[in-house]
Each structure stands twice: as structure tokens, then as C-alpha cells.
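Student: Need a 3D model of the following:
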Amino acid sequence: MNKLLSFVICAVLFAGSCAAAPAASSIPPASSIAPTPTVLESTSSGTTSGTSTAATPSFTVPLASDDPNQIEWNVTTTEDVQPIRGSLGATIIGPQNIPIDQQNPDILAPPTTDAGSIPNIKWPFSLSHNRLQTGGWARQENVDVLPIATSMAGVDMRLEAGAIRELHWHSTAEWAYVIKGTTQITSVDQNGRNFVANVGPGDLWYFPPGIPHSLQATNDTADGSEFLLIFPDGNFNEDDTFLLTDWMAHLPKEVIARNFQDSISDWDDIPGQQLYIFPGTPPANADPVPDPQGQVPEPFAFNFSQVQPVQYSGGTAKIADSTTFKVSTQVAVAEITVEPGAMRELHWHPTQDEWGFYLEGAGRMTVFASSGNAQTYNFEPGDISFVPATFGHYVENIGNTTLRFLEIFNTDQFQDVSLAQWLALTPPALVKAHLQISDDTIAHFNKTKQVVVGPAQ
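Tutor: Below you'll find the predicted structure:
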């Protein structure tokens, strides 16, 4: 009996010593751990039993958490919003700006996967100073309000029907996306070739640096037009525009008269200061002035609204860059739609920053900046996002309606790298050594970009 008892005790102690984690000096590197068949048990996360070829987990680091880290509330919530996630955090007992906290749940109560620090990448146009004029307004975003956005700046501009954004030019290129209404654009290039076009909702225009132009809302709709302007320089300031009336107001009339070879009295009524935006009569047509030099060789406008988007499992995408809109050599755009429950796939842009603008719906983005730094942000219509080149990110639809946004780049051609495609085209053994996943899982990776992925089936 004593021998039997001693045997049992020894067996238990031996089993316990085998189950204990090995000493650090005895742990082989993850790449040397041979894949072994593993039986998967049924779990609450939905894993089913069966034989898999997943590699043995490495003991060098802990396994990733299964916590879904979903948002704690949304903008429609009526509950008390507090910086609490599970057992972490505590209530605010001092002053609280509740509307801002409701719009930014992942800043007030960040996911546990967030870590480190990333400069702010979000700016709502609602916080931009608005320049009010008779006939319209303009508000801008640049490095003054979003310091990380050094490569691009944006302006949201509104013109009442007939109102004119006066003849002007910039030291940078000007790219535009029409949000509502129709805008008539005019221009003359350095060789005296002119251009006129009416640009409607979802369409684009582009003027190279230094090329003079004007913008005027038509009366196609009673409201006139509103459009987004992008300038490929984060230091751009709309107030630094070269305006026709501003220049003329700072010239002696005698010089003006000699330039145009007429009398000073012909210039008696020119404005004494800039007009910027002012009321006007809606244009009757889009006919250019007869021009002995002819029209510009490449149109300054592009019917982006007529481009057929590519359909993916979770939404759509369409692109305009210099391969299709030839004159647009400094700005490219992708217009993305994401259906509820779907996401713009995990990706990054290899060489160019992404300036984003949200048009419809509610989005959520986590930005990965390397070295353990990641932060999650929430976006609504009118919000701007900025993701530096090479930063990994995604955008998921967290609302009940279609999410629609623009990805804009200071480049001649759109480029992105898909995480799923990268792993699908990498030798499977190498992927398994990193992620400890099975051959079956790797076999389901898509070798073509999915861009917008739907919910798992």
C-alpha cells in the first residue's frame, strides 16, 4: 500500500514538472519550432474541433488577446459616457464636454490594443475658422490646426447660386471634389489656351501651380455648390492666394492703363480691395471665349462621378489619378464605400501620406505607427483624417448606413499594400513561423487585393 501511494505521489510531481514553462535559456527560437498537428477544441470564440497543422505556439511572448475591443458607445447613445473599459479607468468627476466625448469613444475609452503615443490625426472642419463673405464662405485645414499633415491642406468652400470665387492663382496645384451642386470653372494656361467646364457632384477639377482660374456656382440647384479643395502642401493658407482684385488695388492706375493701352478713366470703378467671394449672375452656358491659341490639350475637369466603381465583398472603390485624369500629376484619389459590418482592409501606402475626408456614415480607424504605437479614432461626415506614409491602418463601418469617404494623396498614381495579399504571396512556412496559424487558414488568404472586405461568412 505504501509503495502504491509513493508511486502515485511521484507520478503527480513528475507530471507537474513537465507542465511547467521551460526556463528561458531552454526555449528555442520561434523559427526553429517544428509545426505539429494540434487538436482544436470547441470554444466560445467559435473554433471547432478537428485536426489542424498550426505551428506550436512560441513561448517567447504571450498570445494575443481575444478581446474584440469594440466601441463602448456611439453618437446616438443616451447613457453616461465615461473613460471606463471593463475593469480599467474611472468616472470623470470634474467638468466634461459630453458631445465631444460621444463623438470620440475610442479616445475617451481606448481599446486595450492601443498603446504608446501618436500625434493627433483627426480634425473636424466644424472646428475650423470660417471666413464668411457675401455669397458664400470658406474654412480650411492646414498644419496650423493639424500639425502632422505636412504634405496636404484642405479647404471646404460654399458658393451660393451665381456667386464667384474670384479670378486667382496659387503657388501650389489646386485639386477639387464637388460635394453638392454644380460649379463652373474657367482657366487660361501659360500658352494662352483657355478652358471652361461645368463640374457636377462627385466630379473633379485640377489646376497646375500658377495657372489662373475662377470658380462660380451655377443655378442648376437653388443652393449653388459646395466643394472640397486640396493643395499638395500642408503649409498652404487660403488667405495667401494671388487674387486679381487684390493685385489691381495695389497698382497705380496709370500703370494699369499703360498695360492695357487705354485711359486711366476706364479704370475708375475697380475695387479698392480684394473681393475673394462675391455675388454674381449665374453663367448662361459653358462656352469658352473664342481663342486663336485653342483649348488646353488636357481638360482641367474629370467626370469622376461617371467612373464605374469596382465591387468588393464589403463595398466599392474607384480611383482617379494621372493614368485617367492626365492633368492631375500631383493629386490622386480613391473614393471608398463600406457597408455596415464591413471594413476597408488592413493596408498601408508605401510612399505617400493619406489625407482622408468623410462624406457619409460612421467610421473607426486604428493607426499603427510601429514600435508598439497604435491609436484608434472615430470619424463622422465632415471629419478629416491624416495617415502618414507606411503607417498601417484600416477603416471599419460602425454605423447602420453606408460609410463613404475619400482617400487623397500627394502623388501622380495611387498605391497601397494589402496585408492579406502580402501574407498570401509569402512562403507559407514563413507565415506559420510568425503567426502560429494553420495551413488551412493560410490557404484562405486572398492573393488579390480585396480593398473592402465584408463580414466573415
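
Student: contacts, neighbours, all on C-alpha from now
Tutor: Fine.

Student: Just give me the neighbour total for the closest residue to W123 other than its chain neighbours.
Tutor: Spatial nearest neighbour of W123, chain neighbours left out: I384 (5.1 Å); criterion: CA to CA, 6 or more residues apart in numbering. Using other CA atoms under 10 Å, the number of residues around I384 comes to 22.

Student: I384 touches G356, doesn't it?
Tutor: Yes: counting by CA atoms under 8 Å, I384 touches G356, with 5.5 Å between them.

Student: What strand or helix carries the residue nearest to W123?
Tutor: Using DSSP states H and E, I384 falls within strand 383-387.

Student: Counting by contacts, list what the helix or strand just after that strand packs against.
Tutor: As assigned by DSSP H and E, the chain's next helix or strand after strand 383-387 is strand 392-397. Applying 3 or more CA pairs under 8 Å, 6 or more residues apart in numbering; DSSP states H and E, we find strand 392-397 packed against strand 343-348, strand 363-368.

Student: show me where the stretch 201-350 of the chain has helices.
Tutor: 244-248, 253-260 (DSSP state H, counting those that start in this stretch).

Student: Can you tell me which of the ones you listed is nearest to P299?
Tutor: helix 244-248 (23.1 Å; CA to CA).

Student: ok, back up a step: so can I have a markdown table of the helices and strands packed on strand 392-397 showing distance to A286 and mean neighbour count?
Tutor: Listed next are the helices and strands packed on strand 392-397 as a markdown table, based on distance: least, CA to CA, whole Å; neighbours: other CA atoms under 10 Å:
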| stretch | distance to A286 | mean neighbour count |
| --- | --- | --- |
| strand 343-348 | 38 | 23 |
| strand 363-368 | 38 | 22 |
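
Student: compare with the first, here's sequence two:
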Amino acid sequence: MEAPRRNVANIPHIPQPIREDGAGWFDKGPRDIMRDCENPDMLVPPVTDAGLIPNLRFSYSDTHMQLNHGGWSREITVRELPIATTLAGVNMSLTPGGVRELHWHQQAEWSYMILGRARITAVDQDGRNFIADVGPGDLWYFPPGIPHSIQGLEEGCEFLLVFDDGHFSDLNTLSISDWFAHTPRDVLSGNFGVPISAFDTIPCEQVYIYQDSVPGSLESQKITSPFGTVPLSFTYPLLTQPPLQFPGGSVWIVDSSLFGISKTVAAALVEVVPGGMREMHWHPNNDEWQYYLTGQGRMTVFAGNGAARTFDYRAGDVGYVPFAFGHYIQNTGTQSLWFLELFKSDRFQDVSLNQWMALTPPELVAHNLHVGPDTIQALRKEKWSVVKYPGFSYYPK
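Tutor: Here you go, the predicted model:
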């Protein structure tokens, strides 16, 4: 009996690994056609791609979903994306009243609120407390060891958590319920000065996320500490900050110079309009961890010694660029591409290829690259983080 097979070679809407110059051949064997359609630049790499660069993309859609009464979470760490050693990310959602229980981490926690609203609480090492409500575009940051909680408000919420260690796992953090469950009750009794029976109904394991009622007003939950409130806010309203505007989009940059408490994570929120491109650049301070919020794009990463590789990204994907590797990101869709750039650093830094060339003696650049005076005159001394050029279009191969 002949083995089953499909003849997909001549179906026009099925992409094939054939470049316009004729390189490649039909893929007539078993295929995940939907995946090929999502990754046109892996199926048919640009002719300029070469060499060996590890995978720099992973989608939250391919991760394990941790479901709880009160919400869900999923994470991307070095387990899923081995190259991403500096940062790890957790995508989490809480129902109205859903609670990420009282807990703390060995790592710093940086967060971007994607949608909805949440209430966060924290107490620092000096007994100074903090409580605040956060909404779309707001950030929070908790230094390592600072105990905190997160609770969904009336409409629930979804947010991105980023931790300054790629080996981090949110399912392996330090939770109050977990500690209670693994402490003898006589010790709890002695610690808190109440009868042992007071702990008869404590959870027998880590709660992680649980369902509660929606809290009352912010004022109704405020507790006055005799030691005052934290000197630096744990939250930052990113979208109230005026963006840097360029022909190809906008950029909001936030690091410890604006968000003082955020000592180990710096970030930029980037919008690239259709036909726009995050310019050719690199970062001189650390690796880049990316989270794609809306739209679709492609990124080419240059590693030196003739190595370059192109990846396609959509909302919910994580991208990564190793330290100092050159790269650019094109909007390949019909709507604005929004993504976050994150770094394990107290400052955001990038080097513009265009600006570097413009501020270098012109004859040196011209002789190095064999380009004419028109190219030299077009160079910009000012950095344009996002560029747009007439007539640009993108057609997946």
C-alpha cells in the first residue's frame, strides 16, 4: 500500500521554499502550512541571510498555560528560548478580583500593563508601604526581595512581567501560602502570638493565583505606616510621557533617569507605522529582550563574520538580540507595529548606524563603503529611531 501524501506543489496559495532567483525547490512532504505562512522569512530567507545564528523568537502561544481560579499565566525563560539569558518574561491575566498572592522574588520584577486595571501593594525593608492602581500603559517595578501582591479590578487585567534573570520561573517564587504550609503550626503560633488553632484552615500548598472579591476604593484599603511611604514610587505612567516622534513612528524611553526605582531594567515602547522601520542600530550595554504587542514585523539580526538571520514576529511573540548585534525591524503589516524593547540595565542606550556614519569624516565613510556623495549628503547627524521611506512595501515570498 502506498504511503499517504499530499501534492501541494502546484497549489497557488501554499508558500513554497523557492526564492525569486530560482533557488530552492517544492516542499511536497508533510508540512505545517499555517506555520510556514506565519514565518515567510524562515521558509524563504532573504538572499542576504547567511551563517549560523540561534533561534531568536518564541511565541507565548507555544508555552504551557497555567490555569487557576482567578486567572492564568505563561512564561518564556531560557527553557523555551535558550539564548535569552538576561531576562525572562511572564504573561499573566487576572479576573475581576483575581489575586496573585502575597509573594516576593530573588529577582527584580518590571511590568507593563497591557489592558484592564489592577491594584498592587508592597512593603519595603524599612516598613514603608505602598498601594496604587495601575491601568493600560502603566509600569511597575519591585526590587529583589520586596514583598508585593497584584489584584484585578472591575474589568480584570492582563500584563507582562519581566524579571532580570533568564533562568527565572514564576512557578518557583517565594509565596506566603507556601511558607505557611511548610512551617510547623507551633512555630506559626509562637511567631504571631495566637493559638495553634488559628492555623487550622491555612492552605496546604502554594496558592499562586486565587479568586477573591473586587476590592473597594483605593482610599478604603490604605493603611498608614508609622514609617511612612516608600521614597521612590513603584509605579510609572509611561503613556503620560511625551514620546519621541519620527517620520516612521514614535518611541517612549523609560529607565532609572525617569523611573528612579527601576535600577536593573530599562525599556522603550516603540510604534512603527506601516511602511516604517526601526532603524539599523545596536545596543552597547546589554542584550535586548522584546515583546510584540500588536501588528506584525520582521527583524534581521547581524552577528558579524558574514552571519545574519531574519525572523517574523506577531503579537504575543518574544524576540531577542544578543549584546551589540546589529539589527533592524520592519513593519510588514497594514497597521502599526507596537513592541517593547527591554534591557538588563539602569539606562537605555542604542547606537544609530546612520548617525555614526554622519559624524565620521565623510571621505573615510565614502572610501570604506565605495558610496557616492549623494549617500554621504543624505546621512543624518540626528538620530531617527524609526524611519519611513517612500514606496516601501512588503510582500511575503
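
Student: that older thread, in a markdown table: the helices of the stretch 201-350 of the first structure, plus distance to N191 of the first structure.
Tutor: Converted to a markdown table, those look like this (distance: least, CA to CA, whole Å):
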| stretch | distance to N191 of the first structure |
| --- | --- |
| helix 244-248 | 19 |
| helix 253-260 | 19 |
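
Student: Mind putting the ones you listed into CSV with mean neighbour count and distance to P292 of the first structure?
Tutor: Output for those, formatted as CSV (neighbours: other CA atoms under 10 Å; distance: least, CA to CA, whole Å):
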stretch, mean neighbour count, distance to P292 of the first structure
helix 244-248, 17, 23
helix 253-260, 13, 19
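
Student: now for those helices, which one comes closest to V12 of the first structure?
Tutor: V12 of the first structure lies closest, by CA to CA, to one member of the helices of the stretch 201-350 of the first structure: helix 244-248, at 91.0 Å.

Student: Which elements pack onto the closest one?
Tutor: Judged by 3+ CA pairs under 8 Å, 6+ apart, helix 244-248 of the first structure is in contact with strand 164-169.

Student: Show where the strand it packs on falls in the second structure, residue numbers please.
Tutor: Using TM-score structural alignment, strand 164-169 of the first structure lines up with residues 99-104 of the second structure.

Student: how far out from the middle of the chain is that stretch?
Tutor: 21 Å (CA atoms, centre = their mean, to the nearest Å).

Student: try stretch 313-331 of the second structure
Tutor: Distance, stretch centre to chain centre, for stretch 313-331 of the second structure: 10 Å (CA atoms, centre = their mean).

Student: distance between the ends of that stretch?
Tutor: 10 Å (CA to CA, to the nearest Å).

Student: Read off where it ends up in the first structure.
Tutor: Per the alignment by TM-score structural alignment, stretch 313-331 of the second structure matches residues 379-397 in the first structure.

Student: same question, stretch 143-153 of the second structure
Tutor: Going by TM-score structural alignment, stretch 143-153 of the second structure sits over residues 208-218 in the first structure.

Student: Distance of the counterpart of V255 of the first structure in the second structure relative to E101 of the second structure?
Tutor: Alignment note (TM-score structural alignment): V255 of the first structure maps to V187 of the second structure. Per CA to CA, V187 of the second structure is found 22 Å from E101 of the second structure.

Student: re the thing from before, touching the strand holding I384 of the first structure from outside, list them.
Tutor: With CA atoms under 8 Å, 6 or more residues apart in numbering as the contact definition, strand 383-387 of the first structure has outside contacts at 121-125, 148-149, 353-358, 367, 379.

Student: With the second structure overlaid, how far apart is that strand on average?
Tutor: Here the mean offset of strand 383-387 of the first structure against the second structure after fitting is 0.3 Å, by mean CA distance after the TM-score superposition for the first structure.

Student: Would you mind listing the buried residues in that strand?
Tutor: 383-387 (16 or more other CA atoms under 10 Å).

Student: What is the nearest of those to C10 of the first structure?
Tutor: V387 (59.7 Å).

Student: distance of that closest one from H347 of the first structure?
Tutor: In terms of CA to CA, V387 of the first structure sits 11 Å off from H347 of the first structure.

Student: repeat for I92 of the first structure
Tutor: In terms of CA to CA, I92 of the first structure sits 36 Å off from H347 of the first structure.

Student: What lines up with M343 of the first structure in the second structure?
Tutor: Under the alignment by TM-score structural alignment, M343 of the first structure pairs with M277 in the second structure.

Student: Distance of the nearest residue to that match once chain neighbours are set aside relative to T310 of the second structure?
Tutor: Distance criterion CA to CA, 6+ apart; nearest residue to M277 of the second structure, sequence neighbours excluded, is Q330 at 4.3 Å. Computed as CA to CA, the Q330 of the second structure to T310 of the second structure distance reads 11 Å.

Student: Spell out which residues are contacts of both of the two.
Tutor: Counting by CA under 8 Å, 6+ apart, the contacts common to Q330 of the second structure and T310 are 298-299.

Student: and I9 of the first structure, what pairs with it in the second structure?
Tutor: Mapped onto the second structure by TM-score structural alignment, I9 of the first structure lines up with nothing.

Student: An error on my part: the question was meant for A109 of the first structure.
Tutor: Aligned partner of A109 of the first structure by TM-score structural alignment: V44.

Student: ok, and the closest non-adjacent residue to that match?
Tutor: V44 of the second structure sits nearest to P17 (CA to CA, 6+ apart), 5.3 Å away.

Student: Please name the nearest non-neighbouring residue to W422 of the first structure.
Tutor: Using CA to CA, 6+ apart, the nearest residue to W422 of the first structure is K447, at 7.9 Å.

Student: The second structure: which residue goes with that neighbour?
Tutor: Under TM-score structural alignment, K447 of the first structure pairs with K381 in the second structure.

Student: got the contact list for its match?
Tutor: Contacts of K381 of the second structure by CA under 8 Å, 6+ apart are 354-356, 358-359.

Student: among those residues, which are in helices?
Tutor: Counting by DSSP state H, the contacts of K381 of the second structure place 354-356, 358 in helices.

Student: of all those, which comes closest to A50 of the second structure?
Tutor: The closest of these, once distances to A50 of the second structure are taken by CA to CA, is N354, at 23.2 Å.

Student: Assign a three-state SS to I376 of the second structure, would you?
Tutor: helix (DSSP: H, G, I helix; E, B strand; the rest coil).

Student: how much space is there between the nearest residue to it once chain neighbours are set aside and E279 of the second structure?
Tutor: Ranked by CA to CA, 6+ apart and with sequence neighbours excluded, the top spatial neighbour of I376 of the second structure is P362, at 6.5 Å. Computed with CA to CA, the distance linking P362 of the second structure and E279 of the second structure is 20 Å.
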